[in-house]
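Student: sequence and predicted structure, then a few things I'm wondering about:
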Amino acid sequence: MLHQTGGLSEPNRLWRDLPGIALCALIACSATWTALLAGSAVVWGLIFGLVLAAIWSPPALLKTGISFAAKQVMRIGVALLGFQISLSTLQVLDVADVAAIVINVAIILAVGWFVGPMLGITRELSLVAAASVAICGASAAAAVACVVMRNDSANRDVACTIGAVSIISSAAMILYPPLVQMAGLGPAAGGIFLGGTIQEVAHAVAAGYSVNPETGDMATVAKLLRVALLAPACIAVSFFASSGGASPKPSLPLPPAFLVAFVVAALLNASGLVPRELSQATAPLSRFCLVMSMAAIGLTLPWRSIRAFGLKPIMLLLILSVVLIGSSLIYVTYGSS
């Protein structure tokens, strides 16, 4: 007898999910192609999903696959992000640089923890927003949301946060390089600033190389160090989130499987066991998975739920970005060797 899950055998379950997954993949392809002209594929995936849902209601045949893409494909994308981590990250930066980036991540998570509720935002959403600014934009928001968010508005909050932080990151890619030049920062300091403050990996890399190749190299390394902090940050956030809940004796939570996969992928890549070609191929695949999940979330969200998101979380994202800019400038101006 075949193994049963939820009343369906695994092969039947795959066939059941395939049409919805294929639809999300098609939307993700359209979003990726559109992003070659302008904007972020993540944002376009969300917009295309929202527009399609506004004019057409997906039939029952597609809904299980859409749900799979919104949750499981997102986790797969985060796990694949681990293949971008290598030992060269730590070899290029000195101890002070690594410490400064780690401290900045901790500062932003702490500011989000305290300031978010002061603005009337739930602590869970505050942590998702803080992680998106502190670590790696959309991927971090998705990962932390998978760990801490459990309510019915989670899809809306994650989608809106990812859309907003992607737009902020796009603006940073344009605005921060002139700031580096105005501040007179050299390649090392400028790269650490750009890689340490811009949310999305692609935007940080593009901003660095728009200054010069040396700044681009350093920005890439600094940004990948922030990506490497995703797993420990998620585990810490999960623990502190549970500490602040109703449970009187919180215990250290077991990390979700996708975070374990992220760490394993990072260790394998850092050890040199992963062929370079495979490591390079996982970067666009990870991004495509995230775009697919955004398309799936867009297909499940009514416009009225987007309006209900409000301006306060966006205000929090901007506050966190300003704090990160300030702390990073202080380090590269006075503390960087």
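Tutor: Great, that's in hand. Numbers count the residues shown, from 1 in each chain.
Student: please make it C-alpha for all contacts and neighbour counts, starting now.
Tutor: Will do.
Student: neighbours of residue 118, just the number please.
Tutor: Around residue 118 there are 11 other residues, counting by other Cα atoms under 10 Å.
Student: would you mark the buried spots in the longest helix anywhere in the chain?
Tutor: Scanning the chain for the longest helix, with DSSP state H as the assignment, gives helix 154-182. Neighbour-count burial for helix 154-182, with 16 or more other Cα atoms under 10 Å as criterion, is recorded at 154-170, 172-173, 176-177, 180.
Student: can you show me the strands along the stretch 1-150 of the chain?
Tutor: All strands of the stretch 1-150 of the chain, identified by DSSP state E, counting those that start in this stretch, fall at 4-5, 8-9.
Student: wait, residue 194 sits on residue 219?
Tutor: Yes. Using Cα atoms under 8 Å, residue 194 is in contact with residue 219, at 5.7 Å.
Student: quick check: neighbours shared by the two?
Tutor: Shared contacts of residue 194 and residue 219, defined by Cα atoms under 8 Å, 6 or more residues apart in numbering, comprise 204, 208.
Student: could you check how far the residue most central in space within the chain is from residue 202?
Tutor: The structure's the chain has its C-alpha centroid closest to residue 139; by Cα atoms, centre = their mean the separation is 1.8 Å. For residue 139, the distance to residue 202 (Cα to Cα, to the nearest Å) stands at 12 Å.
Student: please apply the same query to residue 179.
Tutor: Distance from residue 179 to residue 202, by Cα to Cα: 19 Å.
Student: now swap in residue 22 and tell me
Tutor: The spacing between residue 22 and residue 202, counted by Cα to Cα, is 26 Å.
Student: could you do residue 41 as well?
Tutor: For residue 41, the distance to residue 202 equals 11 Å [Cα to Cα].
Student: and for residue 293?
Tutor: For residue 293 relative to residue 202 (Cα to Cα), the value is 18 Å.
Student: more neighbours, the two?
Tutor: More crowded of residue 293 and residue 202, by other Cα under 10 Å: residue 293, with 34 against 16.
Student: tell me which element that one is part of?
Tutor: helix 276-299 (DSSP states H and E).
Student: now stretch 59-71: how far from the chain's centre is it?
Tutor: 22 Å (Cα atoms, centre = their mean, to the nearest Å).
Student: quick one: buried residues of that stretch?
Tutor: Going by neighbour count (16+ other Cα under 10 Å), the buried part of stretch 59-71 is 62-71.
Student: just stretch 223-240 next, same as before
Tutor: So stretch 223-240, judged by 16+ other Cα under 10 Å, has buried residues 223-231, 233-240.
Student: what do you get for stretch 242-253?
Tutor: For stretch 242-253, burial by neighbour count (16+ other Cα under 10 Å) applies to residue 242.
Student: just the terminal-to-terminal distance for it.
Tutor: Start-to-end span of stretch 242-253 (Cα to Cα) is 8 Å.
Student: putting a second one here so we can go through both:
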Amino acid sequence: MATHQGRRPADPTGTGGPPAWLPGVGAAGAAALLAWAIHTAVPAIPLLTASVALGILVAQLPSARGALTGTLAPGLSLAAKKFMRLGIVLLGLKLSLVDIAHLGWISIVTVVAVLVITFVATLWLGRLFGLPGHQPLLIATGFSICGASAIGAMSHVVKSKDEETATPVALVTLCGTLAIAVLPLLWHPLGLNSLQFGHWVGASVHDVGQVVATAQIAGSAALAVAIVVKLTRVLMLAPMVAITSVVMRKREGAPTAGGKQPPIVPLFVAGFIFAVLVRTFVPLPASVTDAADTVQTALLAMALFGLGTAVRLGQLVRTGWRALLVALLSWTLIAALGWGAVQLG
């Protein structure tokens, strides 16, 4: 399992003391509670956005860096990897294929088209601007599908390092937060009614929480449309990750002695698909779905705090201007395409 840059791995000797991951997981849990408190006090700030922001803020404190790369490292890495995957599995329980079918085939096709065009164009832009490593793929995934959660899922498949994943997470959080402020200002000037605005938000804003924060100002009907459209994009996480996994297998070729290829469908993606099918065909009581939503939110909040602690803003400002430009171009593109999809619908 990859660790944060410079972090020590968990002590494998087993001295009988508390698990090495406990301090970091505890810190991530405390940060998730603080993010929940911030969201409760200011509902316009999505809980997951607050979690990433807290991680980024802590990472900039010189007094905290020793702990982040030492005592807290194993637990933060565990949260950023394992908790992210578990949260994505539970995210599937938000999705009902019946609700998505109610959008109609034209809306579904346009939502998928916007996603694919944004993904391909952002990947091309990332490579055009010479972004290093897996950054073009991770930025394309986050901006086209479902924000930081999608980046976490894709990073598992391509086995990117935490610090390589951190920049796309920071950028998708920044642009999603900008969307909360900017899109409502364009609602009436663009001549959209409330339902069209909800569709636009669902088709173009990255994280589910950011979609809720943006669309709710237009009323409950707009919010409902935005969530269904957004979850249609989330559903595309499974095939996009699976396709990437197949490509990775072909690139790596036959496994070497003692090695193995990545699975065609990662286990957590299979779990996500299973959760979608359960939600679609099994009548789950509200208490079960509410509990699953709470656990899912907590897991993703802890995971995103862990990823946020790998961001170094100073380094991002010095070397990440190209990534920022790609992110802003991608954000503008998906907003424009989403608006066009609304006109077609």
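Tutor: Good, I have the coordinates. Treat the numbers as computed from the prediction; the structure is a model and nothing was measured.
Student: please state their TM-score.
Tutor: Once superposed, the chains reach a TM-score of 0.84 (TM-score structural alignment, normalised by the length of structure 1), with 325 aligned residues with a Cα RMSD of 3.0 Å.
Student: compared with structure 2, how much does the helix holding residue 293 of structure 1 deviate?
Tutor: Aligned to structure 2 and superposed, helix 276-299 of structure 1 gives a mean residue distance of 2.7 Å (mean Cα distance after the TM-score superposition for structure 1).
Student: what lines up against residue 145 of structure 1 once you look at structure 2?
Tutor: Applying TM-score structural alignment, one finds that residue 145 of structure 1 aligns to residue 155 in structure 2.
Student: test my guess that that match contacts residue 166.
Tutor: No. Applying Cα under 8 Å as the test, residue 155 of structure 2 and residue 166 come out as separate, 10.2 Å apart.
Student: which neighbours do those two share?
Tutor: Shared contacts of residue 155 of structure 2 and residue 166, defined by Cα under 8 Å, 6+ apart, are absent.
Student: next up, the contacts around residue 34 of structure 2.
Tutor: With contact set as Cα under 8 Å, 6+ apart, residue 34 of structure 2 has no partners.
Student: quick one: map it onto structure 1.
Tutor: Matched by TM-score structural alignment, residue 34 of structure 2 corresponds to residue 30 in structure 1.
Student: what of residue 242 of structure 2?
Tutor: Counting by TM-score structural alignment, residue 242 of structure 2 lines up with residue 235 in structure 1.
Student: how about stretch 268-285 of structure 2: buried residues?
Tutor: So, applying 16+ other Cα under 10 Å, buried residues of stretch 268-285 of structure 2: 268-269, 271-280.
Student: tell me the one among the residues you listed nearest to residue 324 of structure 2.
Tutor: Among those, residue 269 lies closest to residue 324 of structure 2 (Cα to Cα), at 28.8 Å.
Student: distance of the closest one from residue 255 of structure 2?
Tutor: Using Cα to Cα, residue 269 of structure 2 is found at 22 Å from residue 255 of structure 2.
Student: same deal with residue 316 of structure 2?
Tutor: Taken as Cα to Cα, the span from residue 316 of structure 2 to residue 255 of structure 2 is 36 Å.
Student: for residue 307 of structure 2, same thing?
Tutor: Here the criterion is Cα to Cα. By it, residue 307 of structure 2 lies 30 Å from residue 255 of structure 2.
Student: one more: residue 304 of structure 2?
Tutor: Taking Cα to Cα as the measure, residue 304 of structure 2 falls 32 Å from residue 255 of structure 2.
Student: and if you look at residue 294 of structure 2?
Tutor: 40 Å.
Student: ditto for residue 322 of structure 2
Tutor: Taking Cα to Cα, one finds residue 322 of structure 2 at 35 Å from residue 255 of structure 2.
Student: who touches residue 197 of structure 1 in this structure?
Tutor: If you count contacts by Cα under 8 Å, 6+ apart, then residue 197 of structure 1 has 133-134, 321, 324-325, 328 around it.
Student: could you do residue 332 of structure 1 as well?
Tutor: Applying Cα under 8 Å, 6+ apart to residue 332 of structure 1 gives the contacts 185, 189-190, 192-193.
Student: run the last query once more with 7 Å
Tutor: By Cα atoms under 7 Å, 6 or more residues apart in numbering, residue 332 of structure 1 lies in contact with 189, 193.
Student: map it onto structure 2.
Tutor: Checking TM-score structural alignment: residue 332 of structure 1 goes with residue 342.
Student: for the aligned partner of residue 111 of structure 1 in structure 2, give its distance to residue 59 of structure 2.
Tutor: In structure 2, residue 111 of structure 1 lines up with residue 121, judged by TM-score structural alignment. From residue 121 of structure 2 across to residue 59 of structure 2, the span is 31 Å (Cα to Cα).
Student: which stretches of the stretch 51-200 of structure 2 form helices?
Tutor: For the stretch 51-200 of structure 2, the helices defined by DSSP state H, counting those that start in this stretch occupy 62-68, 73-78, 84-91, 97-101, 105-128, 135-141, 147-158, 162-186, 194-204.
Student: any chance you could list what contacts stretch 314-329 of structure 2?
Tutor: Outside stretch 314-329 of structure 2, the residues touching it (Cα under 7 Å, 6+ apart) are 125-126, 129, 131, 171.
Student: out of those, which one sits closest to residue 108 of structure 2?
Tutor: Out of these, the member with the shortest distance to residue 108 of structure 2 (by Cα to Cα) is residue 125, at 25.7 Å.
Student: which ones are touching that closest one?
Tutor: For residue 125 of structure 2, the contacting residues are residue 326, by Cα under 7 Å, 6+ apart.
Student: map residue 190 of structure 2 onto structure 1.
Tutor: Counting by TM-score structural alignment, residue 190 of structure 2 corresponds to residue 183 in structure 1.
Student: what's the neighbour count on that match?
Tutor: Count around residue 183 of structure 1 with other Cα under 10 Å applied: 12.
Student: one more: residue 317 of structure 2?
Tutor: 12.
Student: from residue 22 of structure 2, how far off is it?
Tutor: 32 Å.
Student: what's the answer for residue 136 of structure 2, then?
Tutor: Taking Cα to Cα, one finds residue 136 of structure 2 at 33 Å from residue 22 of structure 2.
Student: pick out whichever of these two has more residues nearby.
Tutor: residue 136 (25 against 17).
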